[in-house]
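Chemist: attaching a predicted model along with its sequence, questions to come.
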Amino acid sequence: MSDSPVTSEENKEDNTLDFTERRMQALAQENTQLRAYVATMMQRLHTNDELFGRLFQLEAAVLAAGDPEDMCFTLLRELRSQFSLDLVRFWLCRDSIIGTSPMNALSSHDLVWIEAGEIEHVGLAKRDVYLIQVEKDGFPWLEETDKSLGSLALLRLGSAENPFGILGLGAADAARFSPEQGTDFLQHLAQVIGLSLEHAVSRERLARLAITDALTGSHNRRFLQPYSHQPLSRWFGKDVSVAALYFDLDDFKGINDRLGHQAGDEALNQLCDAIRRHVRTQDPLIRMGGDEFSLLLSGCNTDKAQEIATNILNDVNGLVCNNEQIRISVGLACSAPTEDITLNTLIAKADKGMYIAKALGGNRIEIAAKD
């Protein structure tokens, strides 16, 4: 017996209601998922916005750094504070472009010098960034004090063909630098830091060349310009005695005329080498022009300066250039701790002493008379 028309209509209404209810539930579920997705995307946008804000601050600090040492020190400080890292460390190649830059401000924990080929040997040259799970993967350059690290990001500095260092970022959280994560941000960071350091090294080299005498490797007169007309305390600090020695190669014109300019150049280099053997590396030696040099000795009184000058004079007396003995005339001037004269004045006094030594026959030291 077939259904009555009334029953058939009721079934149609029930089916319609059931379909509508299921559709509403599906829409509600889709709406919930969409809200969750939007919330996730908004959170990511917020996180990325914060991340790029910190990156902008970091890049601004890097660009404001004056030299490679200052830049590395700034990076260590900013990366630790801005990104809450448990380890920030440079591994830099000693024989690379950055190897000639002084890095005295960085501790042995912050900077480790490595030898040529070590980056390639451990397989870090091929990619910009490597993410490592420390417990699982290990890393041979880590130290005993790094045992607490869970993950590590290794950023190659320089090109794949010519890397000059690795920047390591470490975290105790093993999930912080998981190999499954994207590395776009870290790649950008590696490129910015690498290029910035290369440019800083180039600027430093150009600045050094501008104040360096090409023949002898000593400073040139341009080295003195920033402080020459200022009191000695602006350069050497207050209450510090400063001595100046002024050297002139005796019969330099005769050496050039008799033996040639190449012999004259050799004599100048021998003189500079002799001077350097008796002073500290931080004591500036300046070629004033021709065969004249000045030497500045911080924290040195007249007696000590005379002792140094005597040692240099005796050393030079043992030098021979093309079978001719090298002789020098030396002038000495000293500024007492309470006497804050200008650098130019001190050097001029030593210069006068040198001319007196030369007038008396040379191969001697003369102390400039006090005013």
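Modeler: Received the coordinates, thanks.

Chemist: C-alpha from now on. contacts and neighbour counts both.
Modeler: Fine.

Chemist: so who does G290 touch?
Modeler: By CA atoms under 8 Å, 6 or more residues apart in numbering, the contact list for G290 is empty.

Chemist: that one and S101, how far apart?
Modeler: 29 Å (CA to CA, to the nearest Å).

Chemist: here's the one I want to compare it with:
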Amino acid sequence: MQPDLTLAEENRELRQRVSILHHKAERNEQLLRAFFSAELDLLSCITLAELLDYLLNHFRQDFNLSAVTLMLLDPEDMVQELLDGSARFNHFPGLQLIRQQQPLRDLYPDSSLFCGEATPHIITTCFRGAEDVQSCALLPLIREDCLIGSLCLGSSDPGRYSHLLRYDYVSHLASVVAVCMENAISRETLQRLSSIDPLTRALNRRALSQQLLREIKRCNRTGEPLGCILLDIDHFKPVNDTHGHLSGDKVLRDISQLLKEQLRETDSIARYGGEEFAILLPGCPEPEATRVAENLRKCISQTLFSGHQNQALRITASLGITICEQQHTVDADVSELTESLIQTADQALYFCKHNGRNRVSFMPCLLKVSAQQ
């Protein structure tokens, strides 16, 4: 009987092992499906902000992680500028932008994946502020043999990540993330270069035309008025002639920065000409647009600007205003309306220039409603 009992025990143990292996196989299949789905989600992210939002928020939830953080090499603030210009997201608690590559080299001395215990040094470096991280996977992001970042996955389960196991799917994920990151940054940088004035970092004239079309359609859809301002720096040529073009360029940059600081995030600022700026104010009726323009005029006149060699410069500006009402957009030709708005604001600006400068003038849109009926 004893041999039979031994055989029964062996069969029971064998069935248990088969059950465990089957359970592991099912778990691995589910995990691979989840990673395949995550890879598709990563590849579907169009903008850098969407990619970061998925990694730092949705990925953590989908894979039941305690923390997900991301370190990115950003020596020239390119990533920061792209995020600052994003209309959808602007704050990522798990994102750390670094100027030097050394912290990444310290994490990855041999540029290979790390899986194992979350040591105090790793917690301080990668999961600062995160709660209950016991084990972790640190994924080096490498493009063209250059270490560009680190994706850090933290778990409260001490056995979730171990140096004794292989994590080929995690290594593959690191490659996908690095490619998606590089593509998103490159795509948005090119798009930004095509729409941003390189000197002032305001919109260029082409981008203004596109934005004006969008705002006119919004005006038609919502019924809210659209304020349109043309701002011209008074006596700008003497600044270039007396202090040099480098000083003139600095004044233009400083004026652009001042406008960005004084206006809302929903407003649009473009460099329209040499020393002219166009400003679009969605949802602004005439009294509000006039108040905004007057505040800008005062702010510029009261600011002490400095030239290329820090020489003090006093600058004033003239501002012409017009308003696009919903009635202007009914049955109107949109291209004609955009031209009329700019032309009207320009005529209001012309009035300022020939009546003393350093002033604000309003003129109703020249497009006659009756002509559209």
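Modeler: Looks like it arrived, so ask away. All of these numbers come straight from a predicted model, not from anything done at the bench.

Chemist: what's the TM between chain one and chain two?
Modeler: Scored against TM-score structural alignment, normalised by the length of the first structure, the superposed chains reach a TM-score of 0.72; 341 aligned residues with a CA RMSD of 4.4 Å.

Chemist: in a strand, R287 of the first structure, correct?
Modeler: Yes - counting by DSSP: H, G, I helix; E, B strand; the rest coil, R287 of the first structure falls inside a strand.

Chemist: which one in the second structure is aligned with it?
Modeler: Superposed on the second structure with TM-score structural alignment, R287 of the first structure falls opposite R271.

Chemist: hang on, that match packs against L203?
Modeler: Yes - between R271 of the second structure and L203 there is a contact at 6.2 Å, judged by CA atoms under 8 Å.

Chemist: anything in contact with each of the two?
Modeler: D197.

Chemist: and the longest helix along the first structure, what does it pack onto?
Modeler: Longest helix of the first structure, by residue count under DSSP state H: helix 5-64. Judged by 3 or more CA pairs under 8 Å, 6 or more residues apart in numbering; DSSP states H and E, helix 5-64 of the first structure is in contact with helix 68-83, helix 184-210.

Chemist: what's the mean distance for the longest one versus the second structure?
Modeler: What that stands for is helix 184-210 of the first structure. Aligned to the second structure and superposed, helix 184-210 of the first structure gives a mean residue distance of 0.8 Å (mean CA distance after the TM-score superposition for the first structure).

Chemist: count the residues that sit near E292 of the first structure.
Modeler: Neighbourhood size, E292 of the first structure [other CA atoms under 10 Å]: 18.

Chemist: was I right to think it contacts D250?
Modeler: No - using CA under 8 Å, E292 of the first structure is not in contact with D250; the gap is 10.0 Å.

Chemist: sorry, back to before: ok, now how distant is the match of R287 of the first structure from T200 of the second structure?
Modeler: 7 Å.

Chemist: looking at the two, which is more packed in?
Modeler: R271 (26 against 19).

Chemist: and the more buried one, what does it touch?
Modeler: D197, T200, A202, L203, N204, R205, F277, A278.

Chemist: could you rerun that using 10 Å?
Modeler: Neighbour list for R271 of the second structure: 196-197, 199-208, 230-231, 252, 256, 277-279 [criterion: CA atoms under 10 Å, 6 or more residues apart in numbering].

Chemist: what's the helix or strand for G248 of the second structure?
Modeler: Using DSSP states H and E, G248 of the second structure sits in helix 245-262.

Chemist: other SSEs contacting that helix?
Modeler: Packing contacts for helix 245-262 of the second structure, counted by 3 or more CA pairs under 10 Å, 6 or more residues apart in numbering; DSSP states H and E, involve strand 226-233, helix 236-243, strand 268-271, strand 276-282, helix 286-302, strand 304-306.

Chemist: quick one on the thing from earlier: what touches both of R271 and T200 of the second structure?
Modeler: Residues touching both R271 of the second structure and T200 (CA under 10 Å, 6+ apart) are L252, S256.

Chemist: could you check which residue of the first structure pairs with N64 of the second structure?
Modeler: Aligned counterpart of N64 of the second structure in the first structure: S84 (TM-score structural alignment).

Chemist: its match and E78 touch, don't they?
Modeler: Yes - judged on CA atoms under 10 Å, S84 of the first structure makes contact with E78 at a distance of 9.5 Å.

Chemist: looking at these two now, which is surrounded by more residues?
Modeler: E78 (20 against 11).

Chemist: run a quick neighbour tally on the nearest residue to that one once chain neighbours are set aside.
Modeler: Counting by CA to CA, 6 or more residues apart in numbering, E78 of the first structure lies nearest to L58, which is 6.4 Å off, once chain neighbours are set aside. The number of residues packed near L58 of the first structure is 20, by other CA under 10 Å.

Chemist: same check on L224 of the first structure?
Modeler: Counted with other CA under 10 Å, residues neighbouring L224 of the first structure total 16.

Chemist: so what corresponds to it in the second structure?
Modeler: Checking TM-score structural alignment: L224 of the first structure goes with L208.
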